[in-house]
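**Student:** Show me how the following folds:
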Amino acid sequence: MPFTLPAGGRFAALAFTLAVAFSAAGLGGSPAAAADPAAQFGPQPPQNPATAASGAATMHGDSASSGTTPYQGPGTAPVNYSRTALASACPTVVVGSDGYVISLCTTIFGQTPTVHLLDPATGADLASLALPKGSLFGGVYAYLDNDNRLVAVDGNNNLLRIGHLRTANGWALRVEQSTPLGSAVPAGDNIVGLTPDWDGRVWFATSGGVIGTVDTSTGTVHGISTGEGVQNSISTVPGHTAVATDHALYLLSAAPDGTPTITWRAPYDRGPARKPGQLSWGTGTTPSFFGPGNGTEYVTIVDNADPHGNLLVYRADGGPDPICRIPVLTQNTRSGTEDAVIASGRSVFVTNTYGYPYPALPEGAPASRPSSADFDGGLTRIDVNAQGTGCAVVWNSPVKSAGLPRLSLADGKIYTVSVTGPTGSAGLNTFAQYHHTVIDPATGAQLGSAYLGIGLVYNPLQMRGTTAPDGTLYQGTETGVVRISKR
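**Tutor:** Coordinates of the predicted model:
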């Protein structure tokens, strides 16, 4: 299905949300673009030796959760797209060094986490493997290791490494390693975040606030309890692990035996209640590391203050006092975000999800205040100053992003899925129109868009697309994966 992506045009009108019920149905002042727009941003965070190549190894690209990719996207040229129907919401799409695409999805019926191996040439489903069912968030965060194996946790709290291989009967997925996390995860608790560190340990965080490490070569597990809930993924760079609970941002390291050690704890404004368009009461963001030197100097989240969330930026090697606390998305009456930010160089990009109607919420999620709101969208860029002592808004955009955007450091463009038409709960699943959209990160201007489709089969549920090394973009949706490439 070819569609042309025209330059210019108007603005339309970003983890993770996972299992769904099938029945739930001004620009501000900005600097001029540089001659090489991609050169304004970066560097990428260091390559984690325990993951596949940065950019396509995790939902957020890398273990730092930068939201960037080193690969060019489809650009503003005409595009082709195709859809792989999996009857599942597919928040995690990763690509290995062999080019094969692996997606961790949650089935619509039964909410069963299922791994799919997709053909990079066509997007066809080559093999699938259902995992024991756990919580709603059990089928979300995973990563691809340096042997192209998907690392995930099943509903029995076993840490799995899942490989793919060709057999006499075609492709197959199989569990190559299983490590029980045992008593480190209390009964009734479940793993939410998962990421490896530079010493080979796998860090995890549970919804009940346990932060731990596991050495899969020995089976040794160590954990500590914060007593605070965790509903987002976690991030690692050399020497640091960042975890955001529903009360505070934690920066941690590991003791020689692997026990997590708190370097500092920074409480934030969690607001008076859960906001509509967010899945929990507290920050909706995974911590992201970034910086202009080596890509790890700063770590950032967005709080849940009312009426507007604040971007909080900390020095990773500093302490719990932020270098800046600045309201974001103030072009809207109210704002909040359930999306991890894009963070690269000195720039942070924040997406407004306030009012976005999710078809399902995590078990035990408190009522939002107000109970519902219009989804107005919006995207903003904030830069840390050259001295590292403060932040300022560079531009605000009215883009109505239904997906979680990603920045290409190769072509200097932001890619997302925008939405037009009715965006209430029924509208997003029935009448809303979805578009592959390209944005200029220097100015916030929309460079073009291509119509994808209408209704729930194209609804990206604020999930992040992943670009393969060949420039093909894979976008998880409420019912499968959409493959977008240059025509």
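**Student:** use CA for all of it now, contacts and neighbours both
**Tutor:** OK.
**Student:** Which stretches in the stretch 301-450 of the chain count as helices?
**Tutor:** Secondary structure of the stretch 301-450 of the chain (DSSP state H, counting those that start in this stretch): helices located at 425-430.
**Student:** So for this protein, the centremost residue is which one?
**Tutor:** The residue lying closest to the centre of the chain (CA atoms, centre = their mean) is H60, at 4.4 Å.
**Student:** structure for this one too, so we can compare:
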Amino acid sequence: MLPVVAVALVAGVGPSAATPTWGPLAPANPHLGPIGTSTMHGDAGSSDATPLAGPGSGPVTVQALPLGAACPTILQGSDSLVVALCTSIVGQIPTVYLIDPRGPIPLAQIALPKGSLLGGVYAYLDNDDRLVVVDGERRLVRVAHHATTDGGRQLSIDEATDLTGAIPNGDNVTGLAPDWRGNVWFATGGGIVGVVDAAGVARTLALPAGEQVSNSISTSPTGTAVATTAALYELVADDSGRPQVRWRAAYDRGVGRKPGQLGWGTGSTPTYFGPQTGSEYVTIVDNAADTVELLVFRSGTGEPVCAVPVLARGGPGSENSPVGVGGSVFVAGTYGYPYPTVPEGAGLAVPSSAPFPGGMTRVDVSAAGQCSVVWDNRIRSAAVPHLSIADGLLYTVVRGSLPGAGDVTTPLDGFAFAVLDPNSGAVLAMQELPGTLAGDTLQMSALISAAGDYLQGTVTGLVAVRPG
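**Tutor:** All right, here's what the predicted structure looks like:
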């Protein structure tokens, strides 16, 4: 066992007295694993909300789990084992790890063919606890784990579907998700959207020339949402199984890629949410030059619902998927975040660099379809926030700063696990995490596990925050 350091959270004020009931979540996709733990953003609609309780705002223990790899995708199946898709520091090789979240790690690992920076980052667990991903050889693979005769575990590719006829040479899948019929939808960096049916047949649609996809995609009972560097789309499959555009909504993409973002355009994976069905709305954040806006549309029709400026106290940009649940959306700012590298073809940042002020905004959508800002804060979130509807808390990791440095980032900045009150935006508790540069959470998404652990990817592995 790796050493565990016992620590206590620094307590703040308690949750607001008038705590709302958060939800509803969208109906579970029957072709995914457990809701809350089977996709990077929790569910098919990328809500970043979970029905599972996190560590809470009391004492915790913290454990570093070094893997020698950056781990943006951390998932958990119905057997409680964790499947992490990471990229090794040496060679930048995508590697799948099977982890007992409270035991020695890893139980098993398997390397996949290398693709682009964002290729092979997004994956999900299907309803058989298999990791579904498109590898660097343009194969749709399902990676399963099995017990071995000596009592150990092994990872193996159970299924592989050749997509070289559907994806051009040099292009890579940046996002994929199943629809409610079991088809696997994918989008490539070059702007191709595809559907793979149960027989392994892929049918594709090329989006307008010049539009790229640098984030994942989301599905709901009404369709599949894809955000390009110019517009938000909702697509469905026609009678032949080919993807077709149901609606398209252009947005303000600004004058160029901003520092702290990985592409020129929205940094959002589209988020489905809503107070009635859990998916009647879909939202992204635009990339307007001076002040970014949260844009909300009605799923199924594309009707604009409302738009409102966000991150007024932070920087004007977000590379994170918004958290969306019920009638509330939470947006975390990433403007100026020091990514060590960006995808090929992302273009120069305008300006080339900037401080990282952070910032987070809560927006509520009223029954009349009006957007209103509930609160704005200056928290420097360094990870994708997650809201637990079980305990009513918002979880993230924050980036510290050296004395006198203000918003300027340095390799010596520390990181801390943070618990926020989603009603007010106040920080309820915070606990320092081990490491500085090696502990950079790089705006990656965490997993709140079935046991209430908070597992966060870093540039060198995982860190586990457990109720203590």
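**Student:** follow-up on the earlier one: so what does the residue nearest to the centre of structure 1 match up with in structure 2?
**Tutor:** Mapped onto structure 2 by TM-score structural alignment, H60 of structure 1 lines up with H41.
**Student:** In this structure that match contacts T50, no?
**Tutor:** No. H41 of structure 2 is beyond contact range of T50, at 9.1 Å (criterion: CA atoms under 8 Å).
**Student:** Residue in structure 2 paired with N158 of structure 1?
**Tutor:** Aligned against structure 2 by TM-score structural alignment, N158 of structure 1 finds its counterpart in R139.
**Student:** What about its match, how many residues nearby?
**Tutor:** By the criterion of other CA atoms under 10 Å, R139 of structure 2 has 18 neighbours.
**Student:** Go ahead and confirm it touches A166.
**Tutor:** No. Counting by CA under 8 Å, R139 of structure 2 does not reach A166; the two are 10.4 Å apart.
**Student:** Next up, identify which helix or strand the residue lying closest to Y474 of structure 1 once chain neighbours are set aside is on.
**Tutor:** The shortest distance from Y474 of structure 1 to any non-neighbouring residue, by CA to CA, 6 or more residues apart in numbering, is to R483 (4.7 Å). According to DSSP states H and E, R483 of structure 1 maps onto strand 480-486.
**Student:** which strands and helices sit next to that strand?
**Tutor:** If contacts are counted by 3 or more CA pairs under 8 Å, 6 or more residues apart in numbering; DSSP states H and E, strand 480-486 of structure 1 sits against strand 79-85, strand 88-95, strand 473-476.
**Student:** In structure 2, which residues correspond to the shortest one?
**Tutor:** Read it as strand 473-476 of structure 1. The alignment of strand 473-476 of structure 1 onto structure 2 (TM-score structural alignment) spans residues 454-457.
**Student:** what do you get for stretch 69-89 of structure 1?
**Tutor:** So stretch 69-89 of structure 1 is aligned with residues 50-70, judged by TM-score structural alignment.
**Student:** can you pull the buried residues of the matching stretch?
**Tutor:** By neighbour count on 16 or more other CA atoms under 10 Å, the buried set for stretch 50-70 of structure 2 is 50-57, 59-70.
**Student:** State the distance from the match of N158 of structure 1 to P355 of structure 2.
**Tutor:** Using CA to CA, to the nearest Å, we find R139 of structure 2 at a distance of 40 Å from P355 of structure 2.
**Student:** same thing with V213 of structure 2?
**Tutor:** 26 Å.
**Student:** ok, the two, which is more surrounded?
**Tutor:** Between V213 of structure 2 and P355, counted using other CA under 10 Å, V213 has the larger neighbour count: 30 against 17.
**Student:** Can you find the partner of the more buried one in structure 1?
**Tutor:** Checking TM-score structural alignment: V213 of structure 2 goes with V230.
**Student:** now do K258 of structure 2
**Tutor:** Using TM-score structural alignment, K258 of structure 2 pairs with K275 in structure 1.
**Student:** now swap in D158 of structure 2 and tell me
**Tutor:** Counting by TM-score structural alignment, D158 of structure 2 corresponds to E176 in structure 1.
**Student:** now swap in T228 of structure 2 and tell me
**Tutor:** If you follow T228 of structure 2 across to structure 1 using TM-score structural alignment, you land on T245.
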